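> Sequence first, then the predicted structure, then my questions.
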Amino acid sequence: MRLLADHTPAPGERWIYSAGFNAGPALADTGRIDVELADLARLSDAGARIALLSHQGSAKDGTARHLDHLAEYLTRRLGRPVRYLPENTTARARAAARELSPGGITLFGNTRLDPGEERGDPELARTLAGLGDRVAIGGFSKAHRRHASNTGLLDHLPGWAAAGLVGEARALDPWAAGAGSGSVDGPSVAVLGGVKPEKTLIGLRGLTRTHHLVIPGGVVLNTLLAVTGHRIGRSELGSDPEGCARVAREVLARTGGAGIHLPRVVVAAGPDGALRHLPLDRGVPDDHAIVDFEVQPGAIELLRRAGRVLVAGTPGRHAEGNRHAAAAVLAARAHAPEGTLLLGGDTVAELPWAGPRSTGGGSALQYLVEGTCAVFEALAANAARTDPTAHRPDPAPAPARSRPR
C-alpha cells in the first residue's frame, strides 16, 4: 500500500483526510486526535487543501453528535484555523471543499450521523468521494471497520495510509510475534472486557489459540456464562448476542474450557443499584446484572508471572465504579508495565495505566489475531488498482500466530 509519508504534497492538491478522532466534547483523551496532527500540518504547510472527515458515537444508538468541539481543538493544536461545516454530502459541502484555499482545512459533519456510514453504503462513499481527489486514511481505531468513509472511499479515489495508522500497527508487531512465537519469557495472558461484539467474535476466538489464559469480563464473560447454563439475570449481552453465543460455544467445544478464567464470585447490581457479591454457582437473580467479578488467586499468580499481558476492554463497569477485576489485574502487573499493553480508547481513558497503550480496540484485536485489518487490505487493493505499474514484491509468509497447546 502507498504511505502518505512517501508522498510529497503539492500546492492545491485536494485531499480527503479520513481520521478516527471519535472523541466527545469533554476531550478526556486526545490520543486519537494528536496522532493525526503531524500529517495534517505537513499537508497544510505544503499548500494542500484538506477536507477532513471523522466520526463520533453511532447512529445505531443515537450517540452520534456534531464535531464543532474537534474543530476548536484542532485550531488550537495546529495553530491555524480549522473551519467546521456540520454536513458532508450536500451541494454546500462539495462547494466548500472546492473553495478551500491552499493550506486550508475544513472539518465536515460527523459521518456517523448518516446510518449508511456504518453499513458501508456504497452510494454514501461515492458522495463523500466528491469532497476531494485523493484520500489519506488515518484512524487506526477504525481500521477494522468496512465503513463508507473508511474502506468505502478507497473504491473511488487513490489512497494513502497516514502515519498514525501505520505507526499504531508497527507498534503492535512485537506483541503479535510475542503472542505466537514463544519468544517471550513466561506465559501470556489476555483480558477481554467491554460491550462490543468484536471482543468475542475476534478476541475470544483468536486469543484462546495464542495465549495461555484468557480472562473474560463484560459481555464476553456474560456470554460464556449464559451458554454454559449459568443464570445471569439481566446482564448485558451486547449488540450481537446470537453471533457471540455461537462463537462462545465454538471456543468452549474446542478448548473444553481450558485456558479460560471463569470467576467463582461475581458482583451484581440490583434494581436499586446496590451491589452484591454472589457465588456464581447460585446464579444471578433475574432483576440483577453482573457488573464486575473477583479474579481467582491462580489467575492472579499467572498474571504476575506472565511475559506478556493484553488488556482489551475494562473487565467490569469501571466508569460506574466497579473496579475489582481491573484493580486486581493492574496490581498484578505493576512490576512489569513494559510487558502489559492496553487496547482501546475507553480502556486507555478509564484505567490508571502509564505503560504501553494502543488507541485501537477491535482493530488492534483483529491485527493481533489475523495479522491484518480491513483497511490495510483495502489500501493494498487500491494501490494495485490505481497504480498497476508499481512493483510489488511477492508477499512474505505470514508469521506464526498460534502456540501449540
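Arrived safely.
> For the rest of this, base every contact and every neighbour count on C-alpha atoms.
OK.
> Helices along the stretch 301-405 of the chain, start to end?
Listed in chain order, the helices of the stretch 301-405 of the chain (DSSP state H, counting those that start in this stretch) span residues 324-332, 345-350, 362-370, 374-386.
> Looking at these, which one is packed in the most?
helix 362-370 (a mean of 24; mean count of other C-alpha atoms under 10 Å).
> and here's the other structure:
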Amino acid sequence: MKKLTLDAVNVQGKRVLIRVDFNVPLTHNDDTNRPTVADDTRIRAALPTIRHVLDKGGKAILISHLGRPGGSPDPDLSLAAVADHLDTLIEERVRFSSNTTGDAVQEAIDGMGNGCVILLENTRFDPGEKANSDDFADGLAALADIYVNDAFGAAHRAHASTAGVAARVQPAVMGRLMEKEVKILTQVRDNPESPMVAILGGAKVSDKMGTVRRLAENASHILVGGAMTYTFMKAMGHDVGGSLVEEDRLQQAKTLADEASSVLHLPQDHVYAASIEDNTPAGVAEGDIPEGQLGLDIGPATVKAYADYIAEAETIIWNGPMGVFETEAFAQGTLAIAEAVAEATDNGAFSVVGGGDSVSALNVSGKADRISHVSTGGGAMLQLLEGASLPGIDALTDADV
C-alpha cells in the first residue's frame, strides 16, 4: 500500500512533528570541551523536508534518537550539539528543548511563529521510546497536527517516535528522504536493470537470509563476504578454523545455499590470522581456513573475481563489509569492492550502498560521490529489500490510489 507524502498535506500554520535521523557521531572540541558533530551526512539528508515545512509556513518540531542511553538522560548523548550544528545549515534559528514531551515543550512550541524550528531532546532518554509506550507516544502526539517520518534508518523499529505516534496523528506522511529511499530500494529490488549484482557482507548470515532469498529472484550474482561467509562454508562442509560461525543457523544456511546455488558466490580465498589484535595477516588461504586461524577478509583472487562480476553489472546493491574493516590490515577487500562499485557506476551502472561499514568504506576511500544512491539505512535497507514489514512506514497514512 502506498503512503501519503509531504506533498499531500498543507503545513501552513500547523505543528509538524518530524521524526528525523540525527543519530550522528559526536566528537569533543578540545578548545571548548563541548561535543560537536563529527559527520553531518544524516543531518544534511533531512534538510529538504525541514526546509519544505519552514518555507510553507509550518512549525517544524524535530525529534530523533542519538546513541543508546538506556532510557535515561546522558549528557554525552544530548542532541544540543546537533541543534548547534543544524543552526549553521539553515537560515532559521534552531531552538532546542531539553525536554521531549510535557508542558515546557508545549509552551515552547506555542511561543514559536510559523516558519520556525525546534529540536527536542533525545527520544531515548525516555524508556517509553523503545518500549513504544502509550504514555510516551501520547505525549509526542499532543505536540503535533501533522506527523512526518523522514528517519528511514529507524523505520524498521516499532518505537514510540516512529510507529506509536504515527498511529495517533493524522495525517502521518513520508518525508522527502523516506520517499526517496523507498522508491529507489523498491525499484532495485523488484525491477532492476539486468544484470543485477548484490554484494552482502557483515557478521551475521541470520540478518540477511531473507534478503538473499528475495534478491535471488532477480540477481545475476550474489557476492558474499564478511564473517557470514564462514557460516555458509561450515554448513557446506568446509573447515573454517576458528572463524566466527552462527552454529544455530547452519541448517538454514545450507538450505539457502542450495536454493540460491545458481547465483550465490562464496570467496575463493581468504586473508587469515590467529587474531584480530595481531593486526598482521598470517597469510592467504585458498578454500578452507587453517586450524586455529580466523578468516578476516576476502583474498586477492576473490577481489578480482568479484570485481569482474561488478564490472558487468547494470544494477549494484551493496550492504556489509567484506572483512574486519575497522582494522587496516583486514580492510583491503572492502576498499577494493568500494573501488569496483565506483568504477562500475562511472561506467553507467546504478549503484545503491547502505550499512554503516560499507558507507564508511566509501567515505574513507573518497568514493561516496561516485555512487548513485548512498542509503541512510542499514537494517531498514535490508528489511525493505527482503520485502519485510517496516513498522515506521506501515503506520503512516495510506494514500488513495
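Arrived safely, thanks for sending. Note that the structure is a prediction, hence the values are computed from the model and not measured.
> what TM-score comes out when they're superposed?
Here the TM-score for the pair of chains, by TM-score structural alignment, normalised by the length of the second structure, is 0.79; 372 aligned residues with a C-alpha RMSD of 3.3 Å.
> still on that earlier bit, export the helices of the stretch 301-405 of the first structure as TSV, with columns for distance to Ala93 of the first structure.
As requested, the helices of the stretch 301-405 of the first structure are exported to TSV (distance: least, C-alpha to C-alpha, whole Å):
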stretch	distance to Ala93 of the first structure
helix 324-332	45
helix 345-350	30
helix 362-370	30
helix 374-386	25
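> out of the ones you listed, nearest to Leu213 of the first structure?
Closest to Leu213 of the first structure of the helices of the stretch 301-405 of the first structure is helix 324-332 (C-alpha to C-alpha; 12.9 Å).
> Give me the buried stretch members for stretch 231-246 of the second structure, please.
Neighbour counts over stretch 231-246 of the second structure (16 or more other C-alpha atoms under 10 Å) mark 231-236, 239-246 as buried.
> Just put these in TSV and tack on secondary structure and distance to Asp308 of the second structure.
Shown next, in TSV, are those (DSSP: H, G, I helix; E, B strand; the rest coil; distance: C-alpha to C-alpha, whole Å):
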residue	secondary structure	distance to Asp308 of the second structure
Thr231	helix	25
Phe232	helix	22
Met233	helix	22
Lys234	helix	26
Ala235	helix	27
Met236	coil	25
Asp239	coil	27
Val240	strand	26
Gly241	coil	28
Gly242	coil	30
Ser243	coil	27
Leu244	coil	27
Val245	coil	28
Glu246	coil	30
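> Now the two most distant members of those residues.
Taking C-alpha to C-alpha, no two of those sit farther apart than Met236 and Gly242, at 16.1 Å.
> For Val135 of the first structure, which of the helices of the stretch 301-405 of the first structure is the nearest?
helix 374-386 (10.4 Å).
> Report the inter-axis angle for the closest one versus helix 362-370.
Put simply, helix 374-386 of the first structure runs at 80 degrees to helix 362-370, going by axes from the mean of the first three to the mean of the last three C-alpha atoms, to 10 degrees.
> Could you list the residues in contact with helix 374-386 of the first structure?
1-2, 143-146, 150-151, 154-155, 158-161, 390 (C-alpha atoms under 8 Å, 6 or more residues apart in numbering).
> ok, which pair from these is furthest apart?
Farthest pair in the contacts of helix 374-386 of the first structure (C-alpha to C-alpha) is Arg145 and Ala390. Separation: 26.9 Å.
> neighbour count winner among these two?
Arg145 (20 against 9; other C-alpha atoms under 10 Å).
> Using the three-state scheme, assign the alignment partner in the second structure of that one.
Residue pairing (TM-score structural alignment): Arg145 of the first structure is matched to Arg157 of the second structure. Per DSSP: H, G, I helix; E, B strand; the rest coil, the secondary structure class of Arg157 of the second structure is coil.
> Could you dump the buried residues of stretch 231-246 of the second structure into TSV with distance to Thr49 of the second structure added?
Listed next are those as TSV, based on distance: C-alpha to C-alpha, whole Å:
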residue	distance to Thr49 of the second structure
Thr231	42
Phe232	42
Met233	45
Lys234	47
Ala235	46
Met236	48
Asp239	51
Val240	48
Gly241	50
Gly242	48
Ser243	44
Leu244	42
Val245	42
Glu246	41
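> between the residues you listed, which is closest to Asn99 of the second structure?
When those are ranked by distance to Asn99 of the second structure (C-alpha to C-alpha), Glu246 comes first, at 41.7 Å.
> excluding its backbone neighbours, what's nearest that closest one?
Closest residue in space to Glu246 of the second structure, ignoring its immediate chain neighbours: Thr231 at 5.8 Å, by C-alpha to C-alpha, 6 or more residues apart in numbering.
> I'd say that neighbour and Arg249 touch.
Yes. Contact criterion C-alpha atoms under 8 Å: Thr231 of the second structure and Arg249 qualify, at 7.4 Å.
> Now do the shared contacts for the two.
Common neighbours of Thr231 of the second structure and Arg249 (C-alpha under 8 Å, 6+ apart) are Val205.
> who touches the closest residue to Ser206 of the second structure other than its chain neighbours in this structure?
The shortest distance from Ser206 of the second structure to any residue other than its chain neighbours is 7.0 Å, reached at Arg249 (C-alpha to C-alpha, 6+ apart). Neighbouring residues of Arg249 of the second structure by C-alpha under 8 Å, 6+ apart: Val205, Ser206, Thr231.
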